[in-house]
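*Asks:* just a sequence and a predicted model for now, questions to come.
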Amino acid sequence: MQSDAETPSSSLHPAAGDALLVVDLQRDFLPGGALAVADGNAVVPVLNRYIDLFSAARLPRVFSRDWHPANHVSFAERGGPWPPHCIAETTGASFAPGLNVPPDAYIVSKATGAEADAYSAFQGTDLAGWLRHRGCRRVFVGGLATDYCVRETVLDALALGFEAVLLTDAVRAVEVEPGDGRRALEAMIVRGARPATLQAIAGEQA
């Protein structure tokens, strides 16, 4: 039998116990960046609406970011799958232009060591403890990219006992292989993530 904390809420209305988690919305993942996600910049205005919603409710807003050293193991020059991207303190690692990052937002830097990669915002960070300390039981997740860092963040959230709402209008996929984005969405939903859109959430609050 599930406890109240483990039972998914029927309401999508952000309330006490909820947090917004914006995943890796950084310049290098936008069109023109070192590891661009097609149409990645389209999620910025949508996520700004979510940020405003959670700010108005005085709920936690968390922003994760890749924060790699220049010799990171995931880079092609070291045999990894990706071009150099999101190198700490560079323009490419900065948050997307126009993204409203509140001054009291919590910023989680991941994959900060040269020898270990991390797609999930929970991997190698204090995010789970930070959320639990603030009584958060559910995370609303959007950002880039659906088939990598968003997927792994959502799956880790579920595995750690959090409920997860996947903001399907605020994610985009890399699509290294055709269909990767769709498969990632299916994997998250099968594991228990609840898909939702701003229209659904705003409609519920009306």
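*Replies:* Arrived safely.
*Asks:* could you use CA atoms for every contact and neighbour count after this?
*Replies:* OK.
*Asks:* residue ranges of the strands in this protein, please?
*Replies:* 18-23, 61-66, 106-110, 138-144, 163-172, 194-196 (DSSP state E).
*Asks:* mind listing what's buried along the third one?
*Replies:* Of the residues in strand 106-110, Tyr106, Val108, Ser109, Lys110 count as buried by neighbour count, 16 or more other C-alpha atoms under 10 Å.
*Asks:* relative to Pro14, how far out is the second one?
*Replies:* Applying C-alpha to C-alpha, to the nearest Å, one obtains 21 Å for the distance of Val108 from Pro14.
*Asks:* show me what the longest helix seen in the chain is in contact with.
*Replies:* When the chain is parsed with DSSP state H, its longest helix is helix 43-56. Contacts with helix 43-56, where a contact means C-alpha atoms under 8 Å, 6 or more residues apart in numbering, come from 14, 19-20, 22, 60-61, 96, 98-100, 142-143, 169-172, 198.
*Asks:* got another one to weigh against that:
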Amino acid sequence: MPHAQLDYGPADALLVVDMQNDFCEGGALAVAGGNALVPGINAEIAAARAGGALIVASRDWHPIDHVSFAHRGGPWPVHCVQDTPGAAFHPDLDLDADTLRVSKATAFDADAYSAFDATGLAGYLRERGVTRTVVCGLALDVCVRATVLDARRHGFETLLLESLSAAVAPDAVADCRAAFAEAGARVMP
């Protein structure tokens, strides 16, 4: 069910998490329902843009032999390798030249799930006067979860757009909601 459109202003940042080809249907690590999120996220991007909010798109941007890959002992198949079609943002996602693109998990020997993890994003948002982050994307129970919790740890008012996010394991959503509530993040269905 779509949520009511948010009002955005210059103190807001919309964080679109990992809407990449490898995480959408047909990708190496596909999340069911990923493609279907794009129109709603585009509507949110348009609202954020109209309100003067900052739009941030995070992405996994792994080197070819990343530590998270199964052949290196990690939990995931090869995915989102730098400069490959799988690492590209979904082709229908409405990202323009003003969209801040944040690459994470770029080191060979360290994984990163949150858009804030070793990216400098928190400091950048503070410099821009951002006080509220609005988060959506993939996957709700992995990188979206980590991003929401880190946003709260960094002191931002945080709102998750659950209807514009999808989980790898749908049965994990209740645990995510509990973690968000405990951290003080709001969830909009």
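*Replies:* Structure received. Since the model is a prediction, treat every value here as computed from it, not as a measurement.
*Asks:* now the TM-score, please.
*Replies:* TM-score of the superposed chains, computed with TM-score structural alignment, normalised by the length of structure 2, equals 0.94; 184 aligned residues with a C-alpha RMSD of 1.1 Å.
*Asks:* so what's the residue sitting nearest the centre point of structure 1 closest to, chain neighbours aside?
*Replies:* Central residue of structure 1 (C-alpha atoms, centre = their mean): Val23, 2.4 Å from the mean position. Spatial nearest neighbour of Val23 of structure 1, chain neighbours left out: Gly143 (4.5 Å); criterion: C-alpha to C-alpha, 6 or more residues apart in numbering.
*Asks:* over to Ser68 of structure 2?
*Replies:* Gly74 (4.0 Å).
*Asks:* residues contacting the residue of structure 2 most remote from its centre?
*Replies:* In structure 2, the residue that sits farthest from the middle, by C-alpha atoms, centre = their mean, is His71; the gap is 25.3 Å. Going by C-alpha under 8 Å, 6+ apart, His71 of structure 2 touches Pro77.
*Asks:* again with Pro75 of structure 2
*Replies:* Ser68, Phe69.
*Asks:* let's see it at 10 Å
*Replies:* Residues near Pro75 of structure 2 by C-alpha atoms under 10 Å, 6 or more residues apart in numbering: Val67, Ser68, Phe69.
*Asks:* what's the answer for Arg152 of structure 2, then?
*Replies:* By C-alpha under 10 Å, 6+ apart, Arg152 of structure 2 lies in contact with Arg132, Thr133, Thr158, Leu159, Phe180, Ala183, Gly184, Ala185.
*Asks:* looking for the alignment partner of the fifth one in structure 1.
*Replies:* In structure 1, the position corresponding to Phe180 of structure 2 is occupied by Met188, as judged by TM-score structural alignment.
*Asks:* before we move on, back to that, tell me the residue in structure 1 aligned with the residue nearest to Ser68 of structure 2.
*Replies:* Aligned by TM-score structural alignment, Gly74 of structure 2 pairs with Gly80 of structure 1.
*Asks:* same question for Gly34 of structure 2.
*Replies:* Alignment note (TM-score structural alignment): Gly34 of structure 2 maps to Gly40 of structure 1.
*Asks:* now the angle between strand 138-144 and the longest helix of structure 1, please.
*Replies:* On the basis of axes from the mean of the first three to the mean of the last three C-alpha atoms, to 10 degrees, helix 43-56 of structure 1 is oriented at 160 degrees to strand 138-144.
*Asks:* mean per-residue distance, helix 43-56 of structure 1 to structure 2?
*Replies:* Once fitted to structure 2, helix 43-56 of structure 1 is off its aligned match by 0.5 Å on average (mean C-alpha distance after the TM-score superposition for structure 1).
*Asks:* what's the angle between that helix and strand 163-172?
*Replies:* 150 degrees.
*Asks:* thanks a lot, catch you later.
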